[in-house]
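>>> sequence isn't available, so here's the structure alone:
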């Protein structure tokens, strides 16, 4: 239970009981609970979408998006912006790219990436709300947060930082457990079956374009997977 509380504190801005000192091992092990936090975030986002939709679809989409960003504290959007800046400003110089990743300033590439991400989510949320696909919306944050478990086991650390602290915190059994639960969840939202493709695709891109994974890579991957998963859910509804 302590690991779940640590994960909630790290990934969200939700109030939790105050914890005593957290060891490095406990912090690393908290990653096992990331998908569970995704279920909590998804429930809040879907509830907001349902409540706002009592007015109209766009109100539901906007309320859901505002809570999505607010509950997570824009943590993953920050990672997306940093990755966009690093690749956009210094894609031919790896040392420069690492320096840009560590720079707290926001560049034009980050602004464009974040704006496009928010617009994409807003439009996709609206379309899914119009289709009454609230359960599909609720499961998207869960599916996306299985990504860090995969990437931390698969990819080398880009540098010694926050992301590297999770190295070794995920066991094979954790991957199997959440993989089984993801497969089970696909009974209610079949589009989730595409999640492994999104996770593998992002991991492959990180290795090829960045050279490894960091906290920014995890955050950006969650954002990208969420948008792709929303689109996949919408596509499934159109073709099913």
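Yep, that arrived. Computed from a predicted structure; not experimentally measured.
>>> only C-alpha atoms from now on, for both contacts and neighbour counts.
OK.
>>> the most far-flung residue of the chain relative to its centre and residue 135, how far apart?
If you look at how far each residue of the chain sits from its centre, by Cα atoms, centre = their mean, the farthest one is residue 55, at 28.2 Å. Between residue 55 and residue 135 the distance is 19 Å, computed by Cα to Cα, to the nearest Å.
>>> equivalent analysis for residue 4, please.
In terms of Cα to Cα, residue 4 sits 23 Å off from residue 135.
>>> and residue 49, by the same measure?
Following Cα to Cα, the distance that separates residue 49 from residue 135 is 11 Å.
>>> can you check residue 59 too?
Distance, residue 59 to residue 135, by Cα to Cα: 18 Å.
>>> check residue 166 too.
Taking Cα to Cα, one finds residue 166 at 30 Å from residue 135.
>>> here's the one I want to compare it with:
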């Protein structure tokens, strides 16, 4: 249970007991619970969507995106902005890219990436209408599951970074978590298959880019992956 609490505390702004962070093994094992935390985020957003079902679609979509950012503390958005700045400013150089990622300031590329991401999420939710429950469940689920897959298959190259502890996550339990994620998507039929394909495509492309540029991943590139998967799932469902 401590591992689950660590996952909730790291991926959301929901309060968890401070003692949960004292166990090093719990920090590593928290990766297993990332998809479940994604489900929790999706359920919270689904409840909000239900409460806003009689509100105008534009306003409800804006409120959903706002709540989405609030409940996650913009954690992955920060990683997306840092990655965008570093990928452009690094100009193909590994060390320069890593250095820019550590800079707390956001440059033009990071700001543009944030604006486009939030805009696409809002537009996709608005296109899905007053009851986007499947979208707000599947997007955070697959987003967090993609992080499990990333840490399972990709070297972590930032010494002392936030993701250092996750390298030692129990592999078998993580694989089971990914299998459960796929099983959760299956009852959604064609939509479930579509979002799985989209998430896998984004994961594969971004992992390849990270390996080519950095030789692995960092916490920032993990955050960028989470945001890109969410956008792909929402836009894919809206276009379907």
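Cool, got the structure. Remember, predicted model here, so these are calculated numbers, not experimental data.
>>> need the TM-score between these chains.
TM-score of the superposed chains, computed with TM-score structural alignment, normalised by the length of the first structure, equals 0.91; 235 aligned residues with a Cα RMSD of 1.7 Å.
>>> list the buried residues of the longest helix belonging to the second structure.
The longest helix of the second structure (DSSP state H) is helix 190-214. Using 16 or more other Cα atoms under 10 Å as the test for burial, helix 190-214 of the second structure gives 191-192, 194-196, 198-200, 202-203, 206-207, 210, 213-214.
>>> thought residue 145 of the first structure was touching residue 33?
No. Contact criterion Cα atoms under 8 Å: residue 145 of the first structure and residue 33 do not qualify, at 9.0 Å.
>>> which residues of the second structure fall in strands?
In the second structure, no strands are found when defined by DSSP state E.
>>> average gap between stretch 111-119 of the first structure and the second structure?
Compared with the second structure after fitting, stretch 111-119 of the first structure deviates on average by 0.6 Å (mean Cα distance after the TM-score superposition for the first structure).
>>> number of residues surrounding residue 227 of the second structure?
Applying other Cα atoms under 10 Å, we find 26 residues neighbouring residue 227 of the second structure.
>>> list the contacts for the corresponding residue of the first structure for it?
Under the alignment (TM-score structural alignment), residue 227 of the second structure maps onto residue 223 of the first structure. Counting by Cα atoms under 8 Å, 6 or more residues apart in numbering, residue 223 of the first structure touches 76-77, 80, 117, 144.
>>> which of those does the second structure keep?
Conservation of the contacts of residue 223 of the first structure in the second structure, assessed by both residues aligned by TM-score structural alignment, their matches' Cα atoms under 8 Å: retained contacts are 76-77, 80, 117, 144.
>>> in helices, which of these fall?
76-77, 80, 117, 144.
>>> which of those sits closest to residue 172 of the first structure?
Nearest to residue 172 of the first structure among these is residue 144, at 18.1 Å by Cα to Cα.
>>> any idea which residue is closest to the centre of the second structure?
Geometric middle of the second structure (Cα atoms, centre = their mean) lands on residue 226, at 2.5 Å.
>>> pull the contacting residues for that residue.
Counted by Cα under 8 Å, 6+ apart, residue 226 of the second structure has contacts 76, 143-144, 146-147.
>>> then residue 30 of the first structure?
3-4, 6-7, 169 are the contacts of residue 30 of the first structure under Cα under 8 Å, 6+ apart.
>>> and if we set it to 7 Å?
3-4, 6-7 (Cα atoms under 7 Å, 6 or more residues apart in numbering).
>>> go through the residues you listed and name the one nearest residue 63 of the first structure.
For the contacts of residue 30 of the first structure, the nearest to residue 63 of the first structure is residue 7 (24.3 Å; Cα to Cα).
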